[in-house]
Structures are given as structure tokens and as C-alpha cells.
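> below: sequence and its predicted model.
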Amino acid sequence: MPNDKDQPGTPPTARREFLKSAGLFTVTAAGLAGGLEALTRRPGAGSAEAQGTAFVRPARPLGPYDTKEAVTPWEQATTYNNFYEFGTDKGDPARMAASLKPRPWTVKIDGEVKKPQTVDIDTLQGWFPLEDRIYRMRCVEGWSMVMPWLGFPLASLIRRIEPTSKAKYVQFTALYDPKQFPGQRGNVLDWPYVEGLRLDEALHPLTLLAVGLDGRVLPNQNGAPLRLVVPWKYGFKNIKSIVKITLTEQQPKTTWALAAPDEYGFYANVNPAVPHPRWSQATERRIGELGRRATLPFNGYADQVAGLYKGMDLRKNF
């Protein structure tokens, strides 16, 4: 298992230069938000072709949360996706992505918080310095990628809104709009898509709210304009196109657990020792590679997150 914790962090000056070279940063956080907004408003911004040619991602030192593994090429990361709001085929999200309009966009924050509010996406991302994180991503279907996300820790937002003493979980709700999401015109799932985390999972420094991919504005097919990234869990936990974040006292219901409770649990931690009822999880196929590789416990992040589940039966709490 790679020891990701020993990698040197990116100095603040280098981080600013990286963002400036990507066209996403001027001087202030507000400038960064404006840069992302301008990119998403330009013609064709929702397509992989338009965003794929917008920038060249410069080299940078690995940060403390980065994996050393090779990043999945942009063309594959943006055209092989599960995003049922656009359709059930892997290529549907990229083909249908232009129907989603990621601006204007607001996120409602409510529940067990002292500062409930509805905030514009550009204001929201302007509150925090953006970081890039190179994470493994493992799908419950048995394939995987390595993704270079751009975003901010969910913990930063949670601390800003000040949870009450009753807050134990965080529920996320995605956009419901069949005009923008043609896949929602069918009943393959109960819409809108909802997901959840325990509060300590949400506060873990690995948990990210992403607004970009590979130094570029987040493509529609990858969850624009705001998505969750929890790298030690199966990909379906990483809800896309978030419009609502609710802190709750009770464990929230989640879309796939409601659809097939015997197959998809609330925790969805990557565990090679617990097979899916219809296939083994012991190995995975890395997109772009031939053959299969061994699946790592907690997707390779056991050193960082296994302590969250001390004493739990990870077969029962799957």
C-alpha cells in the first residue's frame, strides 16, 4: 500500500501559481470564483472537448493526500461515467452533458446547524482555498480510476455553518430537474438522488467537495458544479450536482440502499473481503489497463480511515 502521508505538501506560493496558470485564480478567493464562473458560462463549457482543450495541467509536487499512481487520462475520466441522471450507459453522461446548466446554482444548507442558509455556488467556493487532490476512485461495479480533483474539504464548510450538538449525520441531495437530466424522466431510481455520511466521516480531511477536475472546471458529466468525493468508499457514495446539504440527528436514507438494500449499504466502504451479492470485490479493473489488480481495503486509505470503524462488523455494516 503506498504511503501517501509522507508526500511533501505544495507550498502556498506554488499552489497560487498552479491555479493562476490554470486560469482559475487571480489574487483573491473571489477572483477564483469568478474565474470558474466565467469558464462555465463560455460556449460549449459542458462538453469534454471544450474543457479538455482549455488548459494544460502543469506539474506540481505531490501533496499529503495524493496517491503516487498514474492519473487516468482526461478522455477516459470524462467519457466513462456512471451518472444515471443522464442515462444508464457509461457514455450517456458525456453525450447528454450539455443539457445541464451549472450556472446559476445555489446550495441550501439546513438542519442541525446554527447558520442555515442558501448560498450561490461561486460564493460558496470563494469561501475556501481550493486544493487539488489525486485520489483513487473505485466503483462498486469493479472498475477504478485515479482522479485529480480540485475542491475544498467538506470539514471547512461544516465548521463554518456550526453544527448543533444534535448533528450526527450529513445528508446530500442532488438536483431534480428532468429537463436538465433526461435520465430522471424514467424510474430507474427514486429521484432525487440522495446520499449521506456519518458526521465524523464528513469531517475527515480526505472528504472533499469538488468543483474541478484536472485543474479545470468540473465537467457536467463528472458532477458539475459541486460533487462529493470520499475516496475510501465506492463511487456511488460520491453524489453529484449537489443542491442541498442537511445535517441530521438520524441516519439518512440513501438512494441505492433504498433501491437494493441487500446490495448497497449505507457505509459502502471499499472492502475486498465482502463480495457484492452478484460479483467478487477482491479485484478491480483499472480503466486504461489490461487485466485486473487486487482491491485494497478502504481503497488504499486504511491507514487514514480504518480507525473510524474500530469495533464495527464491516460485513454487517457494509
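The structure has been received and is ready for your questions. Numbers count the residues shown, from 1 in each chain.

> from now on I want contacts and neighbour counts done on CA atoms only, so please keep to that.
OK.

> which strands or helices does the top strand by length along the chain pack on?
Scanning the chain for the strand with the most residues, using DSSP state E, yields strand 143-153. The helices and strands touching strand 143-153, judged by 3 or more Cα pairs under 8 Å, 6 or more residues apart in numbering; DSSP states H and E, are strand 131-138, strand 208-213, strand 283-286.

> host element of residue 102?
Using DSSP states H and E, residue 102 sits in no helix or strand.

> and it, how many neighbours does it have?
Applying other Cα atoms under 10 Å, we find 23 residues neighbouring residue 102.

> quick check: closest non-adjacent residue to it.
Excluding the flanking residues, the one nearest residue 102 by Cα to Cα, 6 or more residues apart in numbering is residue 225, at 5.5 Å.

> that neighbour - that's part of a strand, no?
No. The assignment for residue 225, made by DSSP: H, G, I helix; E, B strand; the rest coil, is coil rather than a strand.

> okay, now the one to match up with it:
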Amino acid sequence: MAREQEPITPESRYLDRRTIIRAMGLGVAGISTLSFSGWLRGISTTGAAQFDNSEAFRPAIGDLHKALFPAKRSDKYKIAPRVVTEERIASVFNNFYEFTTLKSGVWQMARNFKVDPWKIEVAGDVEKPFTLDFEDLLKLAPLEERLYRFRCVETWAMQVPWTGYPLAKLIDRCKPLGKAKYIRFITIHDEDRLPGQKDKQWPWPYFEALRLDEARHDLAMVCVGIFGHGLPMQHGAPWRVVTPWKYGYKSPKSIVKIEFTEKRPATFWNQALPREYGFFSNVDPSKPHPRWSQAMERDIGTGRRRATLLYNGYADQVSSLYTGKEI
């Protein structure tokens, strides 16, 4: 299926910020003061290793369930006037600290990661705890492709086609009790295969949570594919959650456990750095991060800066969920 594209910037311009800071001879102070545009310009002057990233597109599940892709694209979800970010960029610019903090290095470390078999434990305030296989997850609802905007708290953004179905379908299968108010996601923990988890400054494994009414919103998505095929590992294979009106870290990857709770659970970044990251973490240009503004963002596909949209452009759909005071 043909997709409209704008001229792109080479992958070599999108190296991890820390790499560029080191190359430019900047210390800790430079990390907090160097602007996004500044470090992008720095890449063009410091140079970058060239590599063949054709393997970056490979689904972690291989040819399993290949017949399910590509799913039919829904015309309900629009990103215009923006355009889809090219896969060759979106697949090599990733945050996945379990592997490495180097964005451009994640796909290379993740490309041979085995995700079959994959079990998902369902626990907490449910009628009966149970375990799902990934194959069970695929059968819960028909797959569709949705074009979504994606916004990282670091102020970069992209637009990608996700494949999956509403998270509400999975929640219904889990049969939470009436007292359940939150859904918690726990992701894979495997220090032998995920070297970043040996860094004990972080409370591994990664965990996130949503209020249950947020999770039941139509935009919240169980995602099993991207760009018309199964998820590569750097995108969170074999499945993840996508909540496009929130900052990217609220869309956990490679989930192995779902837990329903009555009380609001802790979340990874809010626990690690509570002054910097809130529980809700909705995209909001009027609420700066303590160390940088959120008023502007840069598209990693075009290199262009633009104004950040409230709720990442999904205000009409989700604003009724909030008072506007949430952090």
C-alpha cells in the first residue's frame, strides 16, 4: 500500500543524544542545556557510523502469524497534515533501556531476541487469575491498522501505523472485579538477554499503569504489529500497549503480566524520578518537564519543529477523561 512521504533526513542524523554529547565534549551540564536542534546539528558535524539496517524491520516472531499482516487500515484515525515516518528511521531510533540507552543501538542488540513462546499472566482484582499465550491474545479481536501520532517526553515525535485492536477487548477477557480502578503492566525481566537490566539504578522490570477508564478508551490499543508486519523487538515485541495521547513511556513494551488494582499503583518513571514524571503523563505543551519545555517538538522523519498539541492532537477524543490538572 502506497503511503505519502515527505523528504527525510538520513538515519545517521538520529544518533542517541548521549553519544553526540560525548562526541562534542559536553559533560553533565551539557546534557541539561543542549537544545534538541543543537544536538541534531551536532550530528551532522561529528559524523556517524553507516550501517545496513535492513534487519531492523524483521518481526521478532519471524514468519509466525504472517498471514495476519498487513491488517486492513482503519480510516477513522487521521494524522494529516502530518505524514507517516519512514520505517527505516522509526526502526533505528528507539528508547529501550533494557537493552541500552543508545537509541541507535537498540535494534542491533534486539534483532535476534526470541519471543516464542510468550506467556501473559493476569492477576489482581479479577474473577479468576489465569495465563494467556500470545496466540490467545491474537484471537481476542480482529486486527486493524491505525495511523497514530507518537510523542516522546524528550520532545521528539513520529507518526506510525500500528496493528492491533482496542485494549478494552483484552480487559473484557480479563474480567476485572467491580472494585478494580487501575490496570498495571509488568514487562519482561531477563538480565541474561537484557543487559541494561543489570544497571541497578533503575527498579527493573519496567512497569506502567493506567486508570481503567483510560485503558478502556477506544484510542488505547493492544499492539502486535507496525508497518504492516509483526513487531520487531525494538518496538516491544511480541506485544505492547499504545496510548497516543500520552508520552511514549506510558506505552509499555514486551508485557508479561497484567494486574488489576483498586489503589493507584506505582509506575516506573514516577517511582524513579517523582519530581520529573507524573502518573498521568498526558502530552501537554503548557506543562514543562523540570529540565526542558514541552511547547515544541521535532519530527524525526522530517527534522522539522512544530508546536506540541494538547493530548498530542487527541483532545477532542480524550479531554473528557480529565480535569486538566493531572500531572
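Good, I have the coordinates. What you see is a predicted model, and the numbers here were worked out from it, not measured in a lab.

> let me see the TM-score of these two.
Comparing the two superposed chains by TM-score structural alignment, normalised by the length of structure 1, the resulting TM-score equals 0.80, with 268 aligned residues with a Cα RMSD of 2.2 Å.

> hmm, back to that, among the helices and strands packed on strand 143-153 of structure 1, which is nearest residue 37 of structure 1?
Set against residue 37 of structure 1 and scored by Cα to Cα, these come closest in strand 208-213, at 10.8 Å.

> contacts for the closest one next, please.
Strand 208-213 of structure 1 is touched from outside by 125, 147-154, 217-219, 224-230, with contacts defined as Cα atoms under 8 Å, 6 or more residues apart in numbering.

> which residues in structure 2 does it match up with?
Residues 221-226 of structure 2 are where strand 208-213 of structure 1 aligns, with TM-score structural alignment as the criterion.

> residues contacting the equivalent of residue 278 of structure 1 over in structure 2?
Alignment note: residue 278 of structure 1 maps to residue 291 in structure 2; criterion TM-score structural alignment. Residue 291 of structure 2 sits next to residue 32 when contact means Cα under 8 Å, 6+ apart.

> wasn't residue 55 of structure 1 part of a strand?
No. Looking at residue 55 of structure 1 with three-state DSSP, it is coil, so not inside a strand.

> so what's the residue count around it?
15.

> ditto for the one 10 residues further on
Neighbour count for residue 65 of structure 1, taken as other Cα under 10 Å: 21.

> correct me if wrong: it contacts residue 133.
Yes. Counting by Cα atoms under 8 Å, residue 65 of structure 1 touches residue 133, with 6.4 Å between them.

> so which of the helices and strands packed on strand 143-153 of structure 1 is nearest residue 40 of structure 1?
Among these, strand 208-213 comes nearest to residue 40 of structure 1, with 10.9 Å by Cα to Cα.

> chain center to the closest one: distance?
The chain centre lies 6 Å from the centre of strand 208-213 of structure 1; the measure is Cα atoms, centre = their mean, to the nearest Å.

> same check, this time on stretch 125-145 of structure 1
Once both centres are worked out by Cα atoms, centre = their mean, stretch 125-145 of structure 1 turns out to sit 5 Å from its chain's centre.

> circling back to that earlier point, onto which residues of structure 2 does the next helix-or-strand element following the longest strand of structure 1 map?
Using DSSP H and E, the next helix or strand after strand 143-153 of structure 1 towards the C-terminus is helix 154-161. Counting by TM-score structural alignment, helix 154-161 of structure 1 falls onto residues 167-174 of structure 2.

> now the matching stretch: buried residues?
167, 168, 169, 170, 171, 174 (16 or more other Cα atoms under 10 Å).

> burial check on the aligned residue in structure 1 for residue 259 of structure 2, number of neighbours?
Superposed on structure 1 with TM-score structural alignment, residue 259 of structure 2 falls opposite residue 246. Using other Cα under 10 Å, residue 246 of structure 1 is surrounded by 19 other residues.

> check the gap between residue 246 of structure 1 and residue 164 of structure 1 for me.
Going from residue 246 of structure 1 to residue 164 of structure 1 by Cα to Cα, to the nearest Å gives 12 Å.

> among the helices and strands packed on strand 143-153 of structure 1, which is the most enclosed?
Across those, the average number of neighbours (mean count of other Cα atoms under 10 Å) peaks for strand 208-213, which reaches a mean of 26.

> mean per-residue distance, it to structure 2?
For strand 208-213 of structure 1, the mean deviation from structure 2 after alignment is 0.6 Å (mean Cα distance after the TM-score superposition for structure 1).

> helix or strand right after that strand?
Tracing the chain C-terminally past strand 208-213 of structure 1 and defining elements by DSSP H and E, one meets strand 216-217 next.

> what's that next one packed up against?
By 3+ Cα pairs under 8 Å, 6+ apart, strand 216-217 of structure 1 packs against helix 29-41.
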